[in-house]
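Peer 1: predicted model and sequence below, questions to follow.
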Amino acid sequence: MSISIDQIYDDFAFLDEWEERYRYIIDLGAGLPAYPEEARDAAHKVQGCVSQVWLNSTIREGADPTITYEGDSDSHIVKGLVAIVLALYSGRRASEILAIDADGVLKRLGLDEHLTPQRANGLRSMIKRIRMEAATVAEAAPAS
């Protein structure tokens, strides 16, 4: 999947009804690449999600490492939320990940108002995990 968060913003703006936006989110999830079976384990499972969610990362070494993510969920709508999170964070440098205003993104998309509390908590758990990893990676990276 190579959709950008800007494309998602544009597509959301085009869709007037939340029913259409939910279908779009589900379609985003359906477009995710296959998630590796060996990464469906406790180490990759995101805690705090009602649905099962897995995130796997690949870190490119360097002074400000780039982190690429892949993810999956057993729920269609949550898998779409995973796709949005990946569009927001995957392929970025650790410092960029830490600078992203996730709450602002959720508000801009309207997700903060239209998700059930459980899904919103799960989404925040994914974001928290990614930010914690980025902070750890940034801290461990060699100085440039």
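Peer 2: Right, received. Where do you want to start?

Peer 1: please make it C-alpha for all contacts and neighbour counts, starting now.
Peer 2: OK.

Peer 1: where does the residue nearest to the spatial centre of the chain sit, in terms of helix or strand?
Peer 2: Among the residues of the chain, the one closest to the centroid is Val85, at 1.8 Å (C-alpha atoms, centre = their mean). Using DSSP states H and E, Val85 falls within helix 76-89.

Peer 1: put this next to the previous one:
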Amino acid sequence: MNVQELMEAFQMLPDWEDRYKMIEDLGGHMPNLPAEQLTEENRIKDCNTQAWLTAHLSDEDPPKLVFHADAETSLVRGLMALMLLPFRDKTPEEVLATDPEELFGPLGLESALSPTRRAGMEALMFRVRELAIEHAATA
């Protein structure tokens, strides 16, 4: 699913209960991280649910940043899958220039999440930026 398809699907759903189901479904399609990557170094700090994020550079020219995420709950896995959509197939520099608020603001996601879930998603975005900065130096 790309960003445009996501926007269209969200607009078609009548309420947040259905949207949460769709978000959980997104998480169900995300591959699990291998156990050896579920480390403290990869853990997203300030997230109530145990969640992890890794990234590596693709072999493309220019190299794209490839994210892999995992979490203990299906909703958080889905939220991570959703939040990572705008960064798919982008170089580290493009990731740093991407404003996820432009996408998620119109969806009303922020108002639909509890304060603790919002804090976790902000921590995810912070970690995305950290990884993009780290990999921009090596790209």
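Peer 2: Yep, that arrived. What you see is a predicted model; the values in this text were computed from it and never measured.

Peer 1: list the helices and strands the helix or strand that comes right after the helix holding Val85 of the first structure packs on?
Peer 2: Later in the chain than helix 76-89 of the first structure, the nearest helix or strand by DSSP H and E is strand 92-93. Using 3 or more C-alpha pairs under 8 Å, 6 or more residues apart in numbering; DSSP states H and E, the elements in contact with strand 92-93 of the first structure are strand 66-73.

Peer 1: direction-wise, compare the strand it packs on with helix 76-89 and give the angle.
Peer 2: Here the directions of strand 66-73 of the first structure and helix 76-89 differ by 170 degrees (axes from the mean of the first three to the mean of the last three C-alpha atoms, to 10 degrees).

Peer 1: strand 66-73 of the first structure corresponds to what range in the second structure?
Peer 2: On the second structure, the counterpart of strand 66-73 of the first structure by TM-score structural alignment is residues 64-71.

Peer 1: give me the contact list for that stretch.
Peer 2: Under the criterion C-alpha atoms under 8 Å, 6 or more residues apart in numbering, residues 30-33, 49-58, 77, 80-81, 84, 88-92, 95, 132, 135 lie in contact with stretch 64-71 of the second structure.

Peer 1: ok, of these, which come out buried?
Peer 2: Neighbour-count burial (16 or more other C-alpha atoms under 10 Å) is assigned, among the contacts of stretch 64-71 of the second structure, to 30, 49-55, 57, 77, 80-81, 84, 90-92, 95, 132, 135.

Peer 1: enumerate every residue touching Gly91 of the first structure.
Peer 2: Contact analysis of Gly91 of the first structure by C-alpha under 8 Å, 6+ apart lists 66-69.

Peer 1: between the residues you listed, which is nearest Arg23 of the first structure?
Peer 2: Nearest to Arg23 of the first structure, judged by C-alpha to C-alpha, of those is Tyr69 at 23.2 Å.

Peer 1: mind jotting down where the strands sit in the second structure?
Peer 2: Using DSSP state E, the strands of the second structure run over 51-57, 65-71.

Peer 1: average gap between the last one and the first structure?
Peer 2: Compared with the first structure after fitting, strand 65-71 of the second structure has a mean deviation of 0.6 Å; criterion: mean C-alpha distance after the TM-score superposition for the first structure.

Peer 1: just the angle between that strand and strand 51-57, please?
Peer 2: Here strand 65-71 of the second structure runs at an angle of 160 degrees relative to strand 51-57 (the same axes, to 10 degrees).
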